[in-house]
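Chemist: the following comprises the amino acid sequence and a computationally predicted model.
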Amino acid sequence: MTVRSLLSILADGKFHSGRELGDEVGVSRSAIWKHVRRFEDGGLDIFSVKGRGYRVPGGLELLDIERIQQGLLPEVKVLIKDPDLRLSIESTNELAMEASQRGDCHGRLFLAEQQLAGRGRRGREWVSPFARNLYFSLVWRFEQGVAALEGLSLLVGLAIVRALEKMEIQGVELKWPNDLLHQGKKLAGILLEVHGEASGQCQVVIGVGINVEMPKEVSEAIDQPWTDLKTITGGVVSRNQLLAVILNELVVCLERFDKEGFVGLVDEWQSRHAMQNEAVILQIGDEFVEGVCRGVDGSGALLLQSAAGIKAYHGGEISVRRPV
């Protein structure tokens, strides 16, 4: 509680002396200094000025379960159960998987201010500065088995784009199978992990990472072109509002997917597809396949047209890029 209380005080962006902070949270000035050093090591920018104390430039919006729940539609709020908010953990997906393997976690939400071992597809590290981006995992139960989940990652991406458009954030596109781009730069990623029966009940951990306000000093660790919502909008985007709007869209989409699958959303997904009808190269292990991307089919498979005709490629360790 001491750490979150300290962050809540610093969140106003004003200077606070070590003595003031210590008195507020009930620890010594030395303990405050140690906490501040840990925050800095985690990527949080804190100014320290002798005689004035500490401040977070521009302030800080911490995730707040109550504020998030206030933004949920009534029919969505009843389905989001026991939100689990942590300051710093290895991975929200890891936490969600552990919980779901112990029992039914349908509708449980796991979120964190920072992930120390967040990851994307193909084992890539997800850079995670403290309290600047959005990292969450939602567990959802499906009764039709793993085989019925084709197209789920595409649906999740579409739900996020819908949410961003409701917040008047335009121009975000989808990259098969689970990335969101803006002007060709990565904005967000999705990582699905499943356990359960091939033809029976299973639980899916839907992990999402969105760059909201990526500090420049930590961006050097990112090995691909990237962007964030602050760059796109030119202003501050509330992470609490963003998560609520995403959950409102995502839960509605998941309910529909459970009944209808992805097939009814193909046209809408393709209307936001970053590489629709463009020349692309698919990398499948050590193999490279060139062709023109013709979108996706009702199962969410990528359709590639080449001299041999149109072939469907399903998810897995396949990467898609434009020719250099």
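Modeler: Received the coordinates, thanks.
Chemist: from now on I want contacts and neighbour counts done on CA atoms only, so please keep to that.
Modeler: OK.
Chemist: next, the buried residues of stretch 146-160.
Modeler: For stretch 146-160, burial by neighbour count (16 or more other Cα atoms under 10 Å) applies to 146, 148-160.
Chemist: burial of Glu75, as a residue count?
Modeler: Using other Cα atoms under 10 Å, Glu75 is surrounded by 11 other residues.
Chemist: are we agreed that it is in a helix?
Modeler: Yes - per DSSP: H, G, I helix; E, B strand; the rest coil, Glu75 lies within a helix segment.
Chemist: please enumerate the helices of the stretch 151-300 of the chain.
Modeler: 152-166, 229-233, 239-260, 266-270 (DSSP state H, counting those that start in this stretch).
Chemist: who are the packing partners of the last one?
Modeler: With contacts defined as 3 or more Cα pairs under 8 Å, 6 or more residues apart in numbering; DSSP states H and E, the packing partners of helix 266-270 are helix 152-166, strand 287-296.
Chemist: what's the first helix or strand after the shortest one?
Modeler: Beyond strand 287-296 on the C-terminal side, the first helix or strand identified by DSSP states H and E is strand 302-306.
Chemist: pull out the buried positions in that next one.
Modeler: Result for strand 302-306 [16+ other Cα under 10 Å]: buried residues Leu302, Leu303, Leu304, Gln305.
Chemist: then stretch 290-298?
Modeler: Quick answer for stretch 290-298 (16+ other Cα under 10 Å): Glu290, Gly291, Val292, Cys293, Arg294, Gly295, Val296, Asp297.
Chemist: now find how far off-centre that stretch is within its chain.
Modeler: When distances are taken as Cα atoms, centre = their mean, to the nearest Å, stretch 290-298 is centred 25 Å away from the chain's centroid.
Chemist: okay, one more to line up with it:
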Amino acid sequence: MTDSVMLTLLHLLRDGEFHSGEELGEALAVSRTAVWKQLQKLGELGLECESVRGRGYRLSAPLELLNASRIADLAGVDPTLIQLEVVTDSTNAQLLSRSSTLRSGSFCIAEQQTAGRGRRGRQWISPFGSNLYLSGVWQFEGGAARLEGLSLAVGVCIAQVLESFGFRGVQLKWPNDVLVDGRKLAGILLEMSGDPAGVCQVVVGVGVNVRMPSCAAQSIDQPWTDLASMSSEQGLESVGRNEMVASLVDALSRLMVEFERVGFARWRAAWLERAAFMGQAVSLQTANSEIRGELIGVDGSGALTLRVGGEERLFYGGEVSVRAVS
């Protein structure tokens, strides 16, 4: 866990300006040697710190730390529903461990994840204070059958939030990736606990790349982008992390209430409008097979529809991925 001295140091350095070792030592009430030792730990958080003789130290980019009360206020939700962690293993894991006792609509948000997860057990790169890592939990009656198409609806929700800030070209890759120009911007991870045929809890995890540090990006094994790059490419103002996460909390809270009532059909057309690889030859890969066909859409339950050998076939969720065939 990040200690109080480190948090104070981060608040001092978050403006991205130079601060002398003497200034930092006085503010922290520690020696310059102790300051230097704390500065060396920034790399462990995935933060890059510059040192210039005669000027001092600064972060390579300004840092906006998350604020739970501000997020709740901007999202218009009860502050007790927002759990903000500085460093945690996984926001999904935090909620899953207590899913049966938490109020529906509770969120866990973190500055950093040490064991962030994507689909199929993949690691989700989660450097400190750079991106967004949030999960929400909701209770459903009717079990897993009521959750068909939920990851697609969440994708639409994320896309609409991004578009509300002016971002263009957002696409959705079945079943749970958000892309821009073929590069991954955000991902979704749904996990369920409780009775698969009765009352259950679903945890919806969302990760959004905001300003990925170059040192962390070296571990990513697929094309990616972040909001900072998109803002530059599209001539947009940069978006604050608190503002973006609050918009996601608000939108997801609204989505889950309506989804429980009407299911995926309400979001199908919006998903199809943003579908990546539509009309293209794709490869659908499962643990045991590979199917090639033309992607022609999804049905009312969120099942993927492919034209294979002149015949339309439906494919449902599971350990699958869709990649454009070169």
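Modeler: Here it is on my side, so go on. Just so you know, these numbers come straight off a predicted model, no measurement behind them.
Chemist: burial count for Glu287 of structure 1?
Modeler: 8.
Chemist: quick one, what contacts Phe262 of structure 1?
Modeler: The neighbours of Phe262 of structure 1, taking Cα atoms under 8 Å, 6 or more residues apart in numbering as the test, are Glu150, Gly151, Leu152, Leu155, Gly298, Ser299, Gly300.
Chemist: measure the residue nearest the centre of structure 1 to Gly200 of structure 1 for me?
Modeler: In structure 1, the centroid-proximal residue (Cα atoms, centre = their mean) is Gly209; its distance is 2.0 Å. According to Cα to Cα, to the nearest Å, Gly209 of structure 1 stands 29 Å off from Gly200 of structure 1.
Chemist: and Arg32 of structure 2, what pairs with it in structure 1?
Modeler: Aligned by TM-score structural alignment, Arg32 of structure 2 pairs with Arg29 of structure 1.
Chemist: equivalent analysis for Leu314 of structure 2, please.
Modeler: For Leu314 of structure 2, the aligned residue in structure 1 is Ala312 (criterion: TM-score structural alignment).
Chemist: where does its match sit: helix, strand or coil?
Modeler: At Ala312 of structure 1 the chain is in strand, as set by three-state DSSP.
Chemist: now it, nearest residue through space, not along the chain?
Modeler: Leu303 (4.6 Å; Cα to Cα, 6 or more residues apart in numbering).
Chemist: how about that neighbour, what's its partner in structure 2?
Modeler: Under the alignment (TM-score structural alignment), Leu303 of structure 1 pairs with Thr305 of structure 2.
Chemist: repeat for Ser153 of structure 1
Modeler: Per TM-score structural alignment, Ser153 of structure 1 is aligned with Ser151.
Chemist: ok, that match to Asn288 of structure 2 distance?
Modeler: 23 Å.
Chemist: again with Leu65 of structure 2
Modeler: Leu65 of structure 2 is 44 Å from Asn288 of structure 2, by Cα to Cα.
Chemist: now swap in Gln83 of structure 2 and tell me
Modeler: In terms of Cα to Cα, Gln83 of structure 2 sits 40 Å off from Asn288 of structure 2.
Chemist: give me the more crowded residue out of the two.
Modeler: A count of neighbours by other Cα under 10 Å puts Gln83 above the other of Gln83 of structure 2 and Asn288, at 18 against 7.
Chemist: hang on, isn't Glu61 of structure 1 packed against Ser238?
Modeler: Yes - with contact defined as Cα atoms under 8 Å, Glu61 of structure 1 reaches Ser238; the gap is 7.3 Å.
Chemist: overlap in contacts of those two?
Modeler: With Cα under 8 Å, 6+ apart as the test, Glu61 of structure 1 and Ser238 reach no residue in common.
Chemist: who has more neighbours, the two?
Modeler: Glu61 (17 against 12).
Chemist: which residue in structure 2 aligns with that one?
Modeler: So Glu61 of structure 1 corresponds to Glu64, using TM-score structural alignment.
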